[in-house]
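J.: Predicted model follows, preceded by the sequence.
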Amino acid sequence: MWAELINLSDHFPWLSLPPLQGHDNKACPGHPAHSWPKSGGGPRWAQTTAALLIIGCILAIICFILSFLALCKEQEGLLRVIGFILFVAVLIQLIGLIIYPIKFTDILIQRGAYEYSWSYGFGWGATILMIGCGIFFCCLSKYKDELYGLTKPYYIYQSP
């Protein structure tokens, strides 16, 4: 969840473009010196990508709050619901993380060299962690007795 907030803090510039030699930086429309405004400008695909990541982040926050409710109030029915919501958030984020480089490459393929910044990799890391959390919450209901302390503890070592 925090990883997605840090990822969204960079807004659109998920790419680091090296300066062109022999060119005026202000004349290059894709260069960071002449980048899109942070107030919501930019192409539709960039706005859509940002919106998809924000929706995924909101779903992760909702799952975080629901997990407290499910674990503190002992409502094991919510555990699989949380897992399902996390998988929906993963799907939404995957769409956003795939659309962005495809559309950006279509626009800047003529420029040549470009590399993605750390925030794009951070978004992929957050998505992979959400996949693991979704699997965890889907499987957690099988261990509800151990989770809520309803079983007798089994000790491997018995004192003499």
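T.: Cool, the structure landed.
J.: rest of the way, CA atoms for contacts and neighbours
T.: Noted.
J.: which residues in the chain form strands?
T.: Under the criterion DSSP state E, the chain contains strands at 15-16, 115-116.
J.: what's the closest of those strands to residue 107?
T.: strand 15-16 (12.7 Å; CA to CA).
J.: Show residues contacting the closest one.
T.: Contact with strand 15-16 is made by 32, 114, 115, 116, 117, as judged by CA atoms under 8 Å, 6 or more residues apart in numbering.
J.: Buried only: go through the residues you listed for me.
T.: residue 32 (16 or more other CA atoms under 10 Å).
J.: Tell me the gap between the longest helix seen in the chain and the middle of its chain.
T.: Looking across the chain with DSSP state H, the single longest helix is helix 77-108. From the chain centre to the centre of helix 77-108 is a distance of 7 Å (CA atoms, centre = their mean, to the nearest Å).
J.: and residue 4, how many neighbours does it have?
T.: Using other CA atoms under 10 Å, residue 4 is surrounded by 23 other residues.
J.: what about versus this one:
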Amino acid sequence: MSATQRTTIETVSVVRPLKIISLICLVIALALSIVSLSTTWWLRSGSFRTGLFLECTSTSEPTHNAPLKDAPMPGKCHKPSRDTGFIIAVAVLMLIGLVLTALAALTNICGLSKSDIRRKYLFYRIATACAIIAVILELIALIVFPSAFYVKMRDYGSRRDWEVDWSYGLAWGATLFTFGASLLLICDKEHEEVYYKEKTIYNPPPELIN
């Protein structure tokens, strides 16, 4: 009597390296965004510098610089004291982008940890959408900030030399890393996450078992 056989198809879930790289990019973007938002080096002129939540004056103000209107005393910081509508708008956009980036990282982790294929895809789609929206909001904020400041420059008093500083650069870095993460999530095809393995099991006849 011939042996009987049974064929089964197993679904195997594979963790794609691009998903891991996108998660690393999102974590880096989070770190850069937090540092950027918490520092006051978005814009600088002499010893005066301003961030999105505080403006400060160092103790070493060059004597040739004209005084700044309503600037903090040397060595002090306070909230921006002028018409700061554009700064508030930029801060809100950047904070929303930070929250969305964190949500994208969290849903990416959930997608990597789930074994159910449908739930994996759902979490990856949410992560992709959050990352793309975060990039759009941050791009708007980073373009508006220097443009609106140029229009409002007269509110800072006498003419001075101004330059954007490293906190603003970190914000751009965070946006680029988030953009890279969104591209990786989009380009990594869903069907490559799963493959099917066929396995044939042979059962010997009963007389051979005995």
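T.: All right, it came through fine. Remember, it's a predicted structure, so these values are computed and weren't measured experimentally.
J.: TM-score for the pair, please.
T.: Scored against TM-score structural alignment, normalised by the length of the first structure, the superposed chains reach a TM-score of 0.77; 145 aligned residues with a CA RMSD of 2.8 Å.
J.: between the contacts of strand 15-16 of the first structure, which is closest to residue 144 of the first structure?
T.: Ranked by distance to residue 144 of the first structure (CA to CA), the contacts of strand 15-16 of the first structure are led by residue 117 at 41.6 Å.
J.: would TSV of the strands of the first structure with distance to residue 127 of the first structure be doable?
T.: Output for those, formatted as TSV (distance: least, CA to CA, whole Å):
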stretch	distance to residue 127 of the first structure
strand 15-16	19
strand 115-116	17
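J.: just to revisit the earlier point, the second structure: matching residues for the longest helix of the first structure?
T.: Using TM-score structural alignment, the residues of the second structure aligned to helix 77-108 of the first structure are 122-153.
J.: So which bits of the matching stretch are buried?
T.: Those buried within stretch 122-153 of the second structure under the rule 16+ other CA under 10 Å are 123-135, 137-139, 141-142, 144-146, 149.
J.: Same question for stretch 184-196 of the second structure.
T.: Neighbour-count burial for stretch 184-196 of the second structure flags 184, 185, 186, 193 (criterion: 16+ other CA under 10 Å).
J.: Now, those that are in helices?
T.: Those of those lying in helices (DSSP H): 184, 185, 186.
J.: which residue sits closest to the equivalent of the first one over in the first structure, ignoring its sequence neighbours?
T.: Residue correspondence to the first structure (TM-score structural alignment): residue 184 of the second structure is matched to residue 136. Nearest residue to residue 136 of the first structure, sequence neighbours excluded (CA to CA, 6 or more residues apart in numbering): residue 83, at 7.4 Å.
J.: Touching, that neighbour and residue 132? I think so.
T.: No: judged on CA atoms under 8 Å, residue 83 of the first structure makes no contact with residue 132 at a distance of 9.6 Å.
J.: Please report how far the residue mapped onto residue 124 of the first structure from the second structure lies from residue 164 of the second structure.
T.: The equivalent of residue 124 of the first structure in the second structure is residue 172 (alignment by TM-score structural alignment). From residue 172 of the second structure across to residue 164 of the second structure, the span is 12 Å (CA to CA, to the nearest Å).
J.: now swap in residue 105 of the second structure and tell me
T.: 29 Å.
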